[in-house]
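**Student:** A predicted structure for the sequence below; I have some questions about it.
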Amino acid sequence: MTTRSSADTQTTDESRDPVSAPTTDLGTARASVAVDHPGISALFGVLAAGEIAAFYRLTSEATMALSMRAKVAMARMAASEMGHFETLSAALEERGVDVMSAIERYSDVIERYHGSTTPRNWLESVVKAYIGDALAADFYVEVAEALPAPAQQVVRDVMSATVNSEFACAEVHRALENDPALRSPLTLWGRRLLGEAITQTQYALAAEESLTDMLFSGMSDLSMLTRFFDAIQERHAARMADLGLG
């Protein structure tokens, strides 16, 4: 993939990188998923649980913001997450799935991730919003390629821009200029976010056979899965560089 510079990122107005095109061939390597595959409902349920959790998290963490501008930015991110939740709710209802039951089914794994990555300060909150949001987008956009068109569009819609990368990068760069010693702990924080995201994703997949079958059936060898996670780690490294970390 091409690593973007900080300047490139900061000229992108509401971007999480934003819904990047898939960088692996996993989608074409798998047979198309049937419209009624139960894994689609499971996927929507996981996403819905993640979006509602993100809404409450961002609302809470906005209280750590150091300026009114920052508080407004976080509020806008939270509003965007809620909009994504409504889209997923409608998609689940169209499939005859009870939305509240779907959310509760996956709330534990989402809460484990947030519980293990609770920001201790404002800058950690900004890095988590930018990095964590983008990691989710990377994973789901990659796996969405094998979905039928309507489901694929839902995934792309809800994985669209949430975090204002210009805001996030500016906040972190400003802090690093004032105190370069922050670079090391924030870099470790970014790495921790990646590790926890991968760990909790594995837990979610292990607990939901229909989702695992839908996402990874048809892979001819383990090298495809390796390329999949390599692509996610490469994008993560690029975003860390955008923030001045890494």
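**Tutor:** That came through, no problem.
**Student:** going forward, measure contacts and count neighbours with C-alpha atoms only.
**Tutor:** Fine.
**Student:** all helices for this structure, in order.
**Tutor:** Counting by DSSP state H, one finds helices in the chain at the ranges 6-10, 26-29, 38-61, 68-94, 99-116, 122-143, 149-158, 165-178, 183-207, 209-216, 222-242.
**Student:** What are the buried residues along the second one?
**Tutor:** Okay, so that is helix 26-29. 26-27, 29 (16 or more other CA atoms under 10 Å).
**Student:** quick one: contacts of it?
**Tutor:** 142-146, 218-220, 224-225, 228 (CA atoms under 8 Å, 6 or more residues apart in numbering).
**Student:** Okay, one more to line up with it:
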Amino acid sequence: MSDVIPVPDQPADRGADDADLRAGTVDLLGAIAYGALTAFERLAQDGAGAPTLADKVTLATMAGRQVDHLERVRDRLAELGADLMGAMEPFHRAFDDFHAHTRPKDWLEGLMWVYVGSGFADDFYAEVAVHVDPETRALVDEVLSDAGHDDFVVEHVRAGIEADPRVAGRLALWGRRLAGEALSQAQRVAVDRVGLTRLLMGAEGVDVVAVNKSLSRLVEKHAARLRRLGLQP
């Protein structure tokens, strides 16, 4: 049996495909917007517990960048005739559950929450964004760009491990837990939102091989993050 199940390309289906593409694009932007909002909240909380004034300023700057991302996504949604609040609403439960199951216990775990957990979600969005229109894809690429946050986290987590090597094991387990929860919620969202599922599957049909490759890339990028932190060989 072929791995690709084609979707009939009939005139009646083309309208449905276009509707699914728009719905998926709105869902993708809604998820990214709510992700930016939750990242802002996490960075603000991390800033409150930061050990130095310089760290507080850095995290405040990063939090402010998330607000900019939120506003830019809102503007793109408006161009598509969609409302920001309505676009974000379907993702409240998944994000809030992720928060509830992954509450950091300290400064280092808080830094990893954004780097590993939020990073995994961003990689998922980037995979989905391959199939959206060029203007939306360019916006997604820009919004998901690192802008220095990764280096900041890596420097501080590695310094924390160097100061107390005993924390390495705990942080490695924390990283795996974050990725597991993020993958679980991403799968849940993809199943619940038909348009988003169609984007992930691809416009030409249900390409199982492509989807499996996407999931493999997510796992590989997660492993690369842990390696940068010194938490995985």
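**Tutor:** Thanks, I have it. Computed from a predicted structure; not experimentally measured.
**Student:** Using a markdown table, lay out the contacts of helix 26-29 of the first structure together with neighbour count and distance to Ala62 of the first structure.
**Tutor:** Formatted as a markdown table, these follow (neighbours: other CA atoms under 10 Å; distance: CA to CA, whole Å):
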| residue | neighbour count | distance to Ala62 of the first structure |
| --- | --- | --- |
| Glu142 | 22 | 30 |
| Val143 | 21 | 31 |
| Ala144 | 24 | 31 |
| Glu145 | 25 | 34 |
| Ala146 | 21 | 37 |
| Gly218 | 15 | 43 |
| Met219 | 16 | 42 |
| Ser220 | 11 | 45 |
| Met224 | 16 | 39 |
| Leu225 | 15 | 37 |
| Phe228 | 20 | 33 |
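**Student:** with those in mind, which one is nearest to Val155 of the first structure?
**Tutor:** The closest of these to Val155 of the first structure turns out to be Ala144 (CA to CA; 6.8 Å).
**Student:** give the contact list for the closest one.
**Tutor:** 27, 151-152, 155-156.
**Student:** Can you pull up the most central residue in the first structure?
**Tutor:** Geometric centre of the first structure, nearest residue: Ala136, 2.1 Å, by CA atoms, centre = their mean.
**Student:** how about it, what's its match in the second structure?
**Tutor:** Using TM-score structural alignment, the partner of Ala136 of the first structure in the second structure is Ala121.
**Student:** on that earlier part again, quick one: the buried residues of helix 26-29 of the first structure as TSV, columns for distance to Met240 of the first structure too.
**Tutor:** Putting the buried residues of helix 26-29 of the first structure into TSV (distance: CA to CA, whole Å) gives the following:
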residue	distance to Met240 of the first structure
Leu26	25
Gly27	26
Ala29	30
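**Student:** Which one of those is nearest to Ala48 of the first structure?
**Tutor:** When the buried residues of helix 26-29 of the first structure are compared against Ala48 of the first structure (criterion: CA to CA), the nearest one is Gly27, at 22.3 Å.
**Student:** Now do the same for that closest one: its match in the second structure.
**Tutor:** Residue pairing (TM-score structural alignment): Gly27 of the first structure is not matched to any residue of the second structure.
**Student:** Nearest residue to Leu211 of the first structure in space, please, no chain neighbours.
**Tutor:** Here the nearest residue to Leu211 of the first structure in space, its sequence neighbours aside, is Gly39; by CA to CA, 6 or more residues apart in numbering that works out to 4.3 Å.
**Student:** residues contacting the residue in the second structure that that neighbour lines up against?
**Tutor:** Matched by TM-score structural alignment, Gly39 of the first structure corresponds to Gly24 in the second structure. Each residue near Gly24 of the second structure by CA under 8 Å, 6+ apart is listed here: 193-199.
**Student:** okay if I get these as a markdown table plus distance to Trp174 of the second structure?
**Tutor:** Formatted as a markdown table, the contacts of Gly24 of the second structure follow (distance: CA to CA, whole Å):
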| residue | distance to Trp174 of the second structure |
| --- | --- |
| Arg193 | 28 |
| Val194 | 31 |
| Gly195 | 32 |
| Leu196 | 28 |
| Thr197 | 28 |
| Arg198 | 32 |
| Leu199 | 30 |
